[in-house]
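In: Make a model of this:
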Amino acid sequence: MLLRIAATAELGTLLVLFSNLATVHSPVVSSAIGPVHGCSYLFVIVLAIREARSAGTRLAALVPGIGGLLVLRRLATERQHGRAS
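Out: Just a heads-up that it's a prediction; the model follows:
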């Protein structure tokens, strides 16, 4: 649950930062959203290390922006294969 929230925040804040950069480039938006993006990125990495079994899933968390979503997908696959065994 926490990983899903952090992954969504990571992607959402990155989209806001890119939108701001492409349009008005307001320093206020960058100052407010930048740290939130950084924290959510770090949360994704830490939570992936905690929850994932495979090194590939842990490494997927390092992909900026979509790493959290990649980890969620890989974790779902890991759990599905774990139950089938």
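In: going forward, measure contacts and count neighbours with C-alpha atoms only.
Out: Will do.
In: Show me what counts as buried in whichever helix in the chain runs longest.
Out: If you go by DSSP state H, the chain has its longest helix at helix 27-51. The neighbour-count check on helix 27-51 (16 or more other CA atoms under 10 Å) flags 30, 33, 36-38, 40-45, 47-49 as buried.
In: And this one, please, so the two structures can be compared:
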Amino acid sequence: MEYRRFRFKNKNQLHRVIFGSDTPTVQGYFPVGVQQAVKFYSSLANIPAEKAIAMAKGNTYDYYKKWIKTGKIQEGLEADCLIIDKLPGWN
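Out: Down below sits the predicted model:
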């Protein structure tokens, strides 16, 4: 398990990791399958959160860029992810 857990990181192959989920998407329900996968992988492989989020968004875009226009922070692409430090009015 230890080898499988870190082999992409140790071989400098993090650009090959794509996160996904089979959680159904319905109106009024926000699936968190990918979010949980990113948190899990980040904590197990000791990868900084910003790197794990970039893997989840950017790697998926690189693979599906023929069909989608979201996933990277780049001119001409649509936004699909918000990073919020804290909610206004909350400490």
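In: now what about the TM-score between them?
Out: For these two chains in superposition, a TM-score of 0.30 is obtained (TM-score structural alignment, normalised by the length of structure 1); 40 aligned residues with a CA RMSD of 3.7 Å.
In: moving C-terminal of the longest helix of structure 1, what's the next helix or strand?
Out: helix 55-60 (DSSP states H and E).
In: ok, residues contacting that next one?
Out: For helix 55-60 of structure 1, contacts defined as CA atoms under 8 Å, 6 or more residues apart in numbering pick out Ile45, Ala48, Ile49, Ala52, Gly67, Gly68, Leu70, Val71, Arg74, Leu75.
In: now the residues you listed as TSV including distance to Val16 of structure 1?
Out: Listed next are these as TSV, based on distance: CA to CA, whole Å:
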residue	distance to Val16 of structure 1
Ile45	20
Ala48	23
Ile49	26
Ala52	28
Gly67	17
Gly68	17
Leu70	20
Val71	22
Arg74	26
Leu75	27
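In: out of these, who's nearest Ile5 of structure 1?
Out: Gly68 (9.3 Å; CA to CA).
In: Now name the helix or strand holding that closest one.
Out: Assigned by DSSP H and E, Gly68 of structure 1 belongs to helix 67-84.
In: Mind giving me the packing neighbours of that helix?
Out: helix 2-22, helix 27-51, helix 55-60 (3 or more CA pairs under 8 Å, 6 or more residues apart in numbering; DSSP states H and E).
In: hang on, the earlier thing: what would the buried residues of helix 27-51 of structure 1 look like in TSV with distance to Leu21 of structure 1?
Out: Shown next, in TSV, are the buried residues of helix 27-51 of structure 1 (distance: CA to CA, whole Å):
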residue	distance to Leu21 of structure 1
Ser30	9
Ile33	12
Val36	16
His37	14
Gly38	16
Ser40	19
Tyr41	19
Leu42	22
Phe43	24
Val44	24
Ile45	25
Leu47	29
Ala48	29
Ile49	31
